[in-house]
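# 3D model of this:
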Amino acid sequence: MLNDPRVVLERLCAERGEDFAGLSRMLGRNPAYIQQFVRRGVPKRLGEAERRKLARYFSISETLLGGPADDEPVGGLVPVKRSPVRASAGPGAIPYDQAGKAYFAFDENWLKGLTASPSGRLSIIRVEGDSMAPTLNAGDDILVDLGDCDERLRDGIYVLRADEALVVKRLALHPAGRRVTVQSDNPAYPDWPDCGIDELNCIGRVVWAGRKIG
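The predicted structure is shown next:
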């Protein structure tokens, strides 16, 4: 019953020295509100406003207090889902079901400074292969902005779909015309020179990368 909201609240109060009456007053309720909820089961569920306020106060997910799993910021953190596909910096990874589960949680203000896209348009994808080394190595996790592509295309690193595979490459736009060179940062791999922008199947722009050290 560790996932019971009543058990969670009682444990948090014991661990952090909080009292039921104080939490009730914080919620704008009568002093017995939380005690009745925990000890007597009244009400059966916390209201949405009370649940959210308690989750933010304790910096925990609303799901621990009976709320649905979602992508709402909790404690100033925004969860981003990870796709169960890999973007190849090599021969190419075959995409399948791209629906994933929350994998990273980023500081909300930091994330807004990185991209204007909502969290639902962001995805974590793992890199495989070495064609983008040393910038990106096999096993690196990259944050891909799915809303930063097509009309906004500019110099940078992107995830592209090529022959039903996902690849991560650097794009260098030509000064004139709708042409682009698709580059590998590893000089051992050839570039794709003079490609038409309209020929690219762009998935999203890589805006952040994380890796294991050592």
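# every contact and neighbour count from this point should use C-alpha atoms.
Noted.
# show me where this structure has helices.
5-16, 20-26, 33-40, 48-58, 108-114 (DSSP state H).
# wait, doesn't residue 50 sit right on residue 27?
Yes: look at residue 50 against residue 27 with C-alpha atoms under 8 Å: they come within range, at 6.2 Å.
# thought residue 21 was touching residue 34?
Yes: contact criterion C-alpha under 8 Å: residue 21 and residue 34 qualify, at 6.9 Å.
# list the contacts for residue 164?
Counting by C-alpha atoms under 8 Å, 6 or more residues apart in numbering, residue 164 touches 94, 95.
# ok, it to residue 129 distance?
Residue 164 is 17 Å from residue 129, where distance means C-alpha to C-alpha, to the nearest Å.
# and the lengthiest strand in the chain, which residues are buried?
The longest strand of the chain (DSSP state E) is strand 77-88. Across strand 77-88, burial judged by 16 or more other C-alpha atoms under 10 Å covers 77, 78, 79, 80, 81, 82, 83, 85, 86, 87, 88.
# skip the chain neighbours and tell me the closest residue to residue 53.
Excluding its sequence neighbours, the residue lying closest to residue 53 (C-alpha to C-alpha, 6 or more residues apart in numbering) is residue 27, at 7.4 Å.
# between residue 21 and residue 34, who's got more neighbours?
residue 34 (26 against 16; other C-alpha atoms under 10 Å).
# wait, residue 203 touches residue 165, no?
No: using C-alpha under 8 Å as the test, residue 203 is too far from residue 165 to be in contact (11.1 Å).
# wait, residue 159 sits on residue 169?
Yes: counting by C-alpha under 8 Å, residue 169 is a contact partner of residue 159 at 6.5 Å.
# CSV for the helices of the chain, including distance to residue 144?
Converted to CSV, the helices of the chain look like this (distance: least, C-alpha to C-alpha, whole Å):
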stretch, distance to residue 144
helix 5-16, 35
helix 20-26, 39
helix 33-40, 42
helix 48-58, 27
helix 108-114, 11
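# another sequence for comparison is provided below:
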Amino acid sequence: MVQEEKARQDFSKRLARACEKAGLQSHGRQAEIAKKLKLTPKAVSKWFNGEAIPRRGKLQDLAALIGTSAAYLLGDATEDGVSKGHMKMVPDVYRVEVLDLNVSAGPGSYLISDYVEVLYAIEFTNEHARSLFGNRSHHEVKVLTVNGDSMAPTFASGDRLFVDISVRHFQTDGVYSFVYGKTFHVKRLQMLGNKLAVLSDNPAYEKWFITEDTQDQLYVMGKALIHESIKYYKL
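Next up, the predicted model:
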């Protein structure tokens, strides 16, 4: 307990030093950080008062905002890496990474590699991102590409699917991206009794089930938040 309290106090001191160097003075800094990280000032005040250390996703967001590293804030690095006045140069940008990965809205796409490459990022203003994704960190939102027609007319092949990757298991009925066995899918999952129904919005595809005996083959990659339709028109 004493060690945990010391860790929190040390964190608050490093945070205050990094903020000062970045150009965030003590007056108003908690409110500014809270606004940019989409948190309450009370939650942020706990970091400065030595009452709490943010969890991994928010810790990375906090470090990136100030211009330092999570390692420095946690005491695992001696150099803060902060450029003087960094906060004055931070743009109002929320970046969502687009992954080189197609999720099948069809019979399933085969998993070829465990390595997924980031192709590029889509940028939103923080205000717009909040209206789309709520208080989720940009680390928790990724973009996948739909491949196939089993979820038509909800999704079309080529649509971009914004997924909350912090969801790693079935929570409530909804659209999920997941791996079953060795194939990728994007389907609607619904709990029916003790079975998980896998549903396609396209009536041409039959529903199937994941049972207790086969649930160890299910790996949830994330839950769908919104999608962006890609349409092309001939002139």
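# what would you report as the TM-score here?
Once superposed, the chains reach a TM-score of 0.60 (TM-score structural alignment, normalised by the length of the first structure), with 149 aligned residues with a C-alpha RMSD of 2.7 Å.
# picking up where we left off before, show residues contacting the longest strand of the first structure.
The contact list for strand 77-88 of the first structure (C-alpha under 8 Å, 6+ apart) reads 71-73, 93-108, 119-120, 122-129, 159, 165-168.
# now the strands for the second structure?
In the second structure, the strands defined using DSSP E lie at 94-104, 109-110, 118-124, 141-147, 160-164, 174-180, 183-192, 195-199, 208-210, 218-228.
# what does the third one rub up against?
I take that to be strand 118-124 of the second structure. With C-alpha under 8 Å, 6+ apart, strand 118-124 of the second structure has contacts from 93, 94, 95, 96, 97, 98, 99, 100.
# out of the residues you listed, which is nearest to residue 164 of the second structure?
Distance to residue 164 of the second structure, by C-alpha to C-alpha, is smallest for residue 96 among the contacts of strand 118-124 of the second structure, at 10.9 Å.
# and of the helices of the first structure, who's closest to residue 145 of the first structure?
Using C-alpha to C-alpha, those put helix 108-114 closest to residue 145 of the first structure, at 9.8 Å.
# list the buried residues for that closest one?
So, applying 16+ other C-alpha under 10 Å, buried residues of helix 108-114 of the first structure: 108, 111.
# do you know how far the spatially closest residue to residue 132 of the first structure that is not a sequence neighbour is from residue 84 of the first structure?
Among residues not flanking residue 132 of the first structure along the chain, residue 185 sits closest, at 4.6 Å (C-alpha to C-alpha, 6+ apart). According to C-alpha to C-alpha, residue 185 of the first structure stands 25 Å off from residue 84 of the first structure.
# so where is stretch 118-131 of the first structure in the second structure?
Aligned by TM-score structural alignment, stretch 118-131 of the first structure corresponds to residues 137-150 of the second structure.
# measure that stretch end to end?
End-to-end distance for stretch 137-150 of the second structure: 30 Å, by C-alpha to C-alpha.
# what about residue 47 of the first structure, neighbour count?
12.
# same thing with the one 3 residues further on?
As a burial measure, residue 50 of the first structure scores 17 neighbours (other C-alpha under 10 Å).
# translate it into the numbering of the second structure.
Aligned by TM-score structural alignment, residue 50 of the first structure pairs with residue 85 of the second structure.
# may I have the distance across stretch 99-111 of the first structure, first residue to last?
Stretch 99-111 of the first structure: ends 21 Å apart by C-alpha to C-alpha.
# that should have said stretch 81-95 of the first structure, apologies.
OK, stretch 81-95 of the first structure end separation, C-alpha to C-alpha: 16 Å.
# taking the centroid of the second structure, which residue is nearest it?
For the second structure, the residue nearest the mean C-alpha position is residue 140 (0.8 Å; C-alpha atoms, centre = their mean).
# could you point out the longest helix in the second structure?
Max-length helix for the second structure by DSSP H is helix 2-22.
# can you name every helix or strand that that helix contacts?
helix 41-48, helix 56-66, helix 70-73 (3 or more C-alpha pairs under 8 Å, 6 or more residues apart in numbering; DSSP states H and E).
# apart from its neighbours in sequence, what residue is nearest residue 163 of the second structure?
The nearest residue in space to residue 163 of the second structure (C-alpha to C-alpha, 6+ apart) is residue 224, at 4.4 Å.
# how about the one you found, what's its match in the first structure?
With TM-score structural alignment defining the correspondence, residue 224 of the second structure maps onto residue 206 in the first structure.
# what sits against its match?
Listed by C-alpha under 8 Å, 6+ apart, the contact set of residue 206 of the first structure reads 142, 143, 144, 145, 156, 157, 158, 159.
# before we move on, back to that, select, out of the helices of the first structure, the one closest to residue 174 of the first structure.
Evaluated over the helices of the first structure, closeness to residue 174 of the first structure peaks at helix 108-114, with 25.5 Å, by C-alpha to C-alpha.
# run the chain-centre distance for the closest one.
Its chain's C-alpha centre and that of helix 108-114 of the first structure lie 12 Å apart, by C-alpha atoms, centre = their mean, to the nearest Å.
# do stretch 103-111 of the first structure as well
How far stretch 103-111 of the first structure lies from its chain's middle: 7 Å, per C-alpha atoms, centre = their mean.
# how far off centre is stretch 144-154 of the first structure?
Taking C-alpha atoms, centre = their mean, the mean C-alpha location of stretch 144-154 of the first structure is offset from the chain mean by 17 Å.
# in that stretch, what's buried?
144, 145, 146, 147, 148, 149, 153, 154.
# now swap in stretch 49-56 of the first structure and tell me
Going by neighbour count (16+ other C-alpha under 10 Å), the buried part of stretch 49-56 of the first structure is 50, 51, 52, 53, 54, 55.
# likewise for stretch 96-107 of the first structure?
In stretch 96-107 of the first structure, counting by 16+ other C-alpha under 10 Å, buried: 102, 105.
# list the contacts of residue 117 of the first structure.
145, 147, 148.
# does the second one touch residue 120 like I think?
No: with contact defined as C-alpha under 8 Å, residue 147 of the first structure and residue 120 do not form a contacting pair (9.6 Å).
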